[in-house]
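Colleague: Fold the following for me, if possible:
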Amino acid sequence: MNTAETAHWVNGLLPGEPEFHQVGAFKVAGYTLGDESVACSVDFGRVNTGLITEGGAETVEVRSEILCLARTPASVPGRAVGAAATMLLDAALALREAISQAQSPLPVPMHAHPGQLLPGVGIMANLPREGYSVVHGILADPRIWGPEIPYVREEAGQVSVEAPDEAGELARLTLPLQLILLTEAEFALAAQEGGDVLFQRMAEQGVDLLDFKR
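Modeller: Predicted coordinates:
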């Protein structure tokens, strides 16, 4: 999908009227919902982080848009979304450059998929300067729509793109991916034990993920 198509899709998923902001290289839609807010990228789908899914004889390319929820003004999760998108873009470009230069060892890839840790993403978004205690991030399947995750499928040969993205020969799925911001202690647990253990502990302790000053 191009940016206009993605913005239309995202706007159909989230309530309220969006305000669009340019955050670095990315456009982000911000929604204010009472004392809560949601921010979602509308052009991160142009970034290829190397994900594919195989079902039977078919291989499908997977792209995503990043969303973040907070109990703050929408500009705060918006900056976090922009920082996460930038971090993933930089990692994809670095890996591509290393492969083209036949470098060894190759940089560790960062994929836009659940469980991917984003060290320092809150710092990139300048959150600590504003008194927020969340400084890192992890990507997760969003649950705000229940167990079913919305997606858009574009068939092979019908993928709509805009520069610098290029349509290949594969069908494409685009899905929302949630950015959850973490404190130092939460990030350390995720790095040591994995995202599943982190989320289980946070659920047991009743951690408010929307509280960026927890």
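Colleague: from here on, contacts and neighbour counts on C-alpha atoms
Modeller: OK.
Colleague: Can you get me a residue count around the residue lying closest to Gly137 once chain neighbours are set aside?
Modeller: Excluding its sequence neighbours, the residue lying closest to Gly137 (Cα to Cα, 6 or more residues apart in numbering) is Leu181, at 4.3 Å. The local packing of Leu181 (other Cα atoms under 10 Å) involves 29 other residues.
Colleague: any idea whether Leu181 is helix, strand or coil?
Modeller: strand (DSSP: H, G, I helix; E, B strand; the rest coil).
Colleague: Quick check: the gap between it and Lys213.
Modeller: Note on Leu181: its distance to Lys213, by Cα to Cα, to the nearest Å, is 11 Å.
Colleague: Repeat that for Ala190.
Modeller: 19 Å.
Colleague: One more, so I can put them side by side:
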Amino acid sequence: MCCLPPWRSWGPKINADESALWLSEIIPAPLEFRYVDERRLGLAALADAQSLALTTTFNNTDTGLQSQEDGTDVRCELLTVARTGQPEVAAAINAAADTFEKADGLLPAQPGVMLPSILDVPDITVHHGLFIAPYLWGGQTPQFREEGRLTLILQLVMLTDSEYAFGVEEGVGKLQGAVAEQGIDLLDWSREG
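Modeller: A predicted model of the protein is given here:
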């Protein structure tokens, strides 16, 4: 994993202000920080009518992950991007964070994890979540390293019922291959399927 840019430790655990500063420096658009349903999120408008939402304090949630190299706790901030409004991306990211928090460490926040039925919004055809390594940074995942903890970005993509069913039956790897092969636009949350 690579740091973009290299981060220094600011004490024992990253706080909300430090997290906001780090996220502001790595997201390729100005972030607006707001409370949405009692969770502090960073929201941004991107090119091509895309909206971005990400958590800013989810790194305080232990989902049970540790580095295989040295046992360091691995935490994350959750991010999603779509060609839809900010209320929809905020609802999706909050629902995903709630799901992990309710699992109380039994559901790891890592690529390949699928979350069923997390979003039910009018005019949106995607209801299920899949976590992937983020692609905003060209394959490199930004990270914030501090003593005893590593915080990464984890990206949520939303799936239709049929895409989710395919992923459950055939596996996430085959689903990702089929998405690429068929040119499915994962940013379109009103797509058929």
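Colleague: TM-score for these two?
Modeller: After superposition, the two chains reach a TM-score of 0.88 (TM-score structural alignment, normalised by the length of the second structure), with 177 aligned residues with a Cα RMSD of 1.2 Å.
Colleague: shared neighbours, Leu181 and Lys213 of the first structure?
Modeller: Val134 (Cα atoms under 8 Å, 6 or more residues apart in numbering).
Colleague: coming back round to it: in the second structure, what residue corresponds to the residue nearest to Gly137 of the first structure?
Modeller: When the second structure is aligned by TM-score structural alignment, Leu181 of the first structure is paired with Met158.
Colleague: From what I see, that match and Asp120 are in contact.
Modeller: No: the criterion here is Cα atoms under 8 Å, and Met158 of the second structure misses it with Asp120 at 11.5 Å.
Colleague: Give the residues shared as contacts by these two.
Modeller: His127.
Colleague: in the second structure, which spans are strands?
Modeller: For the second structure, applying DSSP state E gives strands covering 32-36, 39-46, 50-55, 73-82, 114-115, 128-132, 143-146, 149-159.
Colleague: of all the ones you listed, which lies closest to Ser67 of the second structure?
Modeller: Of all the strands of the second structure, it is strand 73-82 that lies closest to Ser67 of the second structure, at 6.3 Å by Cα to Cα.
Colleague: How far off centre is stretch 90-104 of the first structure?
Modeller: How far stretch 90-104 of the first structure lies from its chain's middle: 21 Å, per Cα atoms, centre = their mean, to the nearest Å.
Colleague: What's Ala74 of the first structure aligned with over in the second structure?
Modeller: Under TM-score structural alignment, Ala74 of the first structure pairs with Gln86 in the second structure.
Colleague: what's near enough to touch its match?
Modeller: 43-44, 51-53.
Colleague: The aligned residue in the first structure for Leu54 of the second structure and Trp145 of the first structure, how far apart?
Modeller: Superposed on the first structure with TM-score structural alignment, Leu54 of the second structure falls opposite Cys40. Distance, Cys40 of the first structure to Trp145 of the first structure, by Cα to Cα: 15 Å.
Colleague: ok, those two, which is more surrounded?
Modeller: When Cys40 of the first structure and Trp145 are compared for neighbours, Cys40 comes out ahead with 32 against 10, by other Cα under 10 Å.
Colleague: In the second structure, which residues correspond to stretch 141-153 of the first structure?
Modeller: Using TM-score structural alignment, stretch 141-153 of the first structure corresponds to residues 133-145 of the second structure.
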